[in-house]
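Chemist: can you look at this prediction? I've put the sequence above it.
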Amino acid sequence: MKLTVECNAINERNTFSNGDVLTGQLIVEVSKKTTIKSLTIKAKGKASVAWTETHGEQQVTYWDEEKYFSQTESILPNENSNGSFTLSPGRHTFPFVVQLPSNDLPSSFKGESGKVKYHLLAQLSRSLRVPSKAKTEFAFVSRPDALLPVAMAPQYGVKDRNVTFFASGNISMNIFLEKTGYQQGEHLIVKGEIVNSSTRKIVPKYIIYQKQSFFAQGNRTVHTSNIVKEKDAALSSSTRQTVSKILTVPWGATPTILNCRILKVEYRLKVILDVSFTKNPEIKLPLVILPACDGAMAKALEACQPQKTNYVH
């Protein structure tokens, strides 16, 4: 006997969101006449974290999990008086329909010390036999409704520093973003001004980095990684430059996750002025990465677009 779970895609990215109806079919292949007691499909979602730390000579593992939903549907037709169903030899297809919860759930994610996972589990039971099982994951992307107020807020930062070691003068920058939230694949335009009033040259660098935070038993572990890293040409001494740097959010970037108790996925834009023999001034601005979307999700984003801002240096 062979049991397989197939899921029908509802968009080109093969993702599902809050309140979506998930459809598919269970494929049962048998080589001889077989009587089935039950055939079910279960949809589940949960997050889990785990990591190990060394304290002296002792290793301690911290872990936690958060369950979101677990719902089971019976998809076996009633044929026999006892509720069983008899299959003839060959391949049989049983369609199923699962309504996903409409509440706010975190997107699918796999990180350094934790994950958010959604899957379908099929189970076929027969008399005096171990149940047959089949499992498949599906990608869940949280609708960005709760993030929209934050995503549409502008961001601004200022930094200046005196250069004193084997040099003199001052370097400064002001950086502006028209909004905080950007979809996967969207261009992010960094605006502002850099002033080099020192006797050294400086190199502007632009980094988008991801911060993963995991929480368990009152402890936290953090992992950071750069997902975009670019730089501009060096600015010579006594130079003023208007900034209009275009960065692209990677398509593969995990959407921001702030709606999970045991893990977070956050992003920052970091602008650095690289100066020799001195501490580099830097500005960090928060970013929200939103999933690439269409339909109702896209209309919600469009309705919340900020008014055009005239930026003044």
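Modeler: Sure, I can see it. These numbers were taken from a predicted model, which means no experiment stands behind them.
Chemist: switch to C-alpha atoms for all contacts and neighbour counts from now on
Modeler: Noted.
Chemist: what's the distance between Pro89 and Leu124?
Modeler: 16 Å (Cα to Cα, to the nearest Å).
Chemist: more neighbours: the two, which one.
Modeler: More crowded of Pro89 and Leu124, by other Cα atoms under 10 Å: Leu124, with 20 against 13.
Chemist: how close does the more buried one sit to Ile41?
Modeler: Taking Cα to Cα as the measure, Leu124 falls 9 Å from Ile41.
Chemist: cool, and Ser172?
Modeler: 60 Å.
Chemist: which of those two has more residues huddled nearby?
Modeler: The neighbour count for Ser172 versus Ile41, taken as other Cα under 10 Å, is higher for Ile41 (24 against 19).
Chemist: once you drop chain neighbours, what's closest to that one?
Modeler: Sequence neighbours aside, Ala122 is the residue nearest to Ile41 in space, at 4.5 Å (criterion: Cα to Cα, 6 or more residues apart in numbering).
Chemist: ok so that neighbour is a helix residue?
Modeler: No. Per DSSP: H, G, I helix; E, B strand; the rest coil, Ala122 lies outside any helix segment and is strand.
Chemist: checking my notes, Ala300 in a helix, right?
Modeler: Yes. The secondary structure assignment for Ala300 places it in a helix, going by three-state DSSP.
Chemist: let me know how buried it is, in neighbour terms.
Modeler: Burial of Ala300 is recorded as 14 neighbouring residues (other Cα under 10 Å).
Chemist: next up, a second structure to put side by side with the first:
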Amino acid sequence: MTNRILAFGICFTGYRELYCCGDTITGEVVLELGQDTKIESIDLCISGVCDVHLHSKCTVQAEYQADDDACPLRAREIYFEKSLQLYPSKSANEDTLLKVGRHAFYFEASLPATNLPNSFEGSLGYVRYVAKSILQTSQTELEAKRAFTLLGDTYDINLNQGSLERFNVSRSYIPTHFWFRGKGAVKAVATVPRVAYCAGEEIPMSLDITNDSGHKVKKITATFLQSMFCRIGRKTKTSVKQMSSLEFKEIREEKRSTRSSELIRIPAVAPSNLVNCDLIELAYELVISVAVTTMVMTKKIVFRIPIEVGNVPLQNNPEKNGNTLT
């Protein structure tokens, strides 16, 4: 800032930062002057964009440039742009000399009612919704930005025919045997009551283990993963991020048969597929890993369970109706 311009920023009404499709955004662009200053214009632009990059030399934090030939594996998708002239107003012939002190310029804009993806931030790209104001004087140009989170079009898991599908898979591992150890296998059966959830819900997991090997099942972990797929033309790049994890209670070696149950919570994440975004797709996976320790190595029995994440909960939830996992 300068001695003339002490502060310049954007404030949403009620300090609100979360909006839905079709909402109206209201607020003020606030300007504080230390001296009388001639202001040529104050403009505001509210936009929603997706920016992705597949090149190692590109940085997603950098400002996108449409003529950036040095980064051919970068693409941008614009969902909407709304521009407003806040000062001087088009309806009045105002004196562009503003007095010392605080000035507030009210704005109001409606978001599109449909076809907007959810806000998202990833290592290869993002979907961002931003209000940006530009102040122009004869000597300088200042810019103020404020981002907001948008809950995009709904992804209703009730419309997914496989949302109530029960995951129940058995896997075995036969360790290398020694004369003083057993000669059996380690068998694990993983069960999840359904494969579609909403952010904030907990996934009940059940694991039945039969250990006839004489070796120790040392660790059981569950990890919830988010896979981000970015596509530009025929080029594709994938980024996998761990969103949450937990560890099951240790299974003692002397216990031949045991059952362990845990709950893992789905954090606040964007819906699967990132509906209405053509550059980014999202997929989620629950990975349950059983580590069997022998004298020479540790072998893992791994279950990979695809999980659909939506933002409209199940209307007929079997767990709430008393049909819990047994």
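Modeler: In hand now; what should we look at? Note that the structure is predicted; figures quoted are calculated from it, not measured.
Chemist: for Glu94 of structure 2, which three-state class applies?
Modeler: Secondary structure state of Glu94 of structure 2, per three-state DSSP, is coil.
Chemist: would you mind measuring from it to Gly34 of structure 2?
Modeler: Summarising the geometry, the distance separating Glu94 of structure 2 from Gly34 of structure 2, computed by Cα to Cα, is 20 Å.
Chemist: more neighbours: which of those two?
Modeler: Between Glu94 of structure 2 and Gly34, counting by other Cα under 10 Å, Gly34 is the more crowded of the two (15 against 11).
Chemist: quick check: the more buried one touching Leu98?
Modeler: No. Using Cα atoms under 8 Å, Gly34 of structure 2 makes no contact with Leu98, being 10.5 Å away.
Chemist: and Asn78 of structure 1, what element?
Modeler: Element membership of Asn78 of structure 1, judged by DSSP states H and E, is empty: it is in no helix or strand.
Chemist: for Ser41 of structure 2, same thing?
Modeler: Here Ser41 of structure 2, judged by DSSP H and E, is contained in strand 37-53.
Chemist: before we move on, the earlier item: now check the residue nearest to Ile41 of structure 1 against structure 2: what is it aligned to?
Modeler: Alignment note (TM-score structural alignment): Ala122 of structure 1 maps to Ser133 of structure 2.
Chemist: try Leu269 of structure 1
Modeler: Using TM-score structural alignment to pair residues, one finds that Leu269 of structure 1 aligns to Leu286 in structure 2.
Chemist: Gln210 of structure 1 too?
Modeler: In structure 2, the residue matched to Gln210 of structure 1 (TM-score structural alignment) is Gln226.
Chemist: the stretch 151-300 of structure 1: helices as residue ranges?
Modeler: Counting by DSSP state H, counting those that start in this stretch, the stretch 151-300 of structure 1 has helices at residues 295-303.
Chemist: tell me where it has strands.
Modeler: Under the criterion DSSP state E, counting those that start in this stretch, strands of the stretch 151-300 of structure 1 are mapped to 155-162, 170-177, 181-183, 187-196, 203-216, 219-231, 239-248, 263-274, 282-290.
Chemist: and the contacts of the last one?
Modeler: It stands for strand 282-290 of structure 1. Among residues not part of strand 282-290 of structure 1, those counted as contacts by Cα atoms under 8 Å, 6 or more residues apart in numbering are 144, 147, 150-151, 155-159, 175, 180-184, 253-256, 266-273.
Chemist: which parts of stretch 103-112 of structure 1 are buried?
Modeler: Residues of stretch 103-112 of structure 1 classed as buried under the neighbour-count rule (16 or more other Cα atoms under 10 Å) are Asp104, Leu105, Pro106, Ser107, Ser108, Phe109.
Chemist: and the third one, that one's in a helix?
Modeler: No. Assignment of Pro106 of structure 1 by three-state DSSP gives coil, placing it outside any helix.
Chemist: what does it align to in structure 2?
Modeler: Pairing criterion TM-score structural alignment: the partner of Pro106 of structure 1 within structure 2 is identified as Pro117.
Chemist: and the gap between its match and Lys132 of structure 2?
Modeler: Relative to Lys132 of structure 2, Pro117 of structure 2 is positioned 20 Å away (Cα to Cα).
Chemist: and what of Leu33 of structure 2?
Modeler: When distance is defined by Cα to Cα, Leu33 of structure 2 is 20 Å away from Lys132 of structure 2.
Chemist: and if you look at Val169 of structure 2?
Modeler: Distance, Val169 of structure 2 to Lys132 of structure 2, by Cα to Cα: 51 Å.
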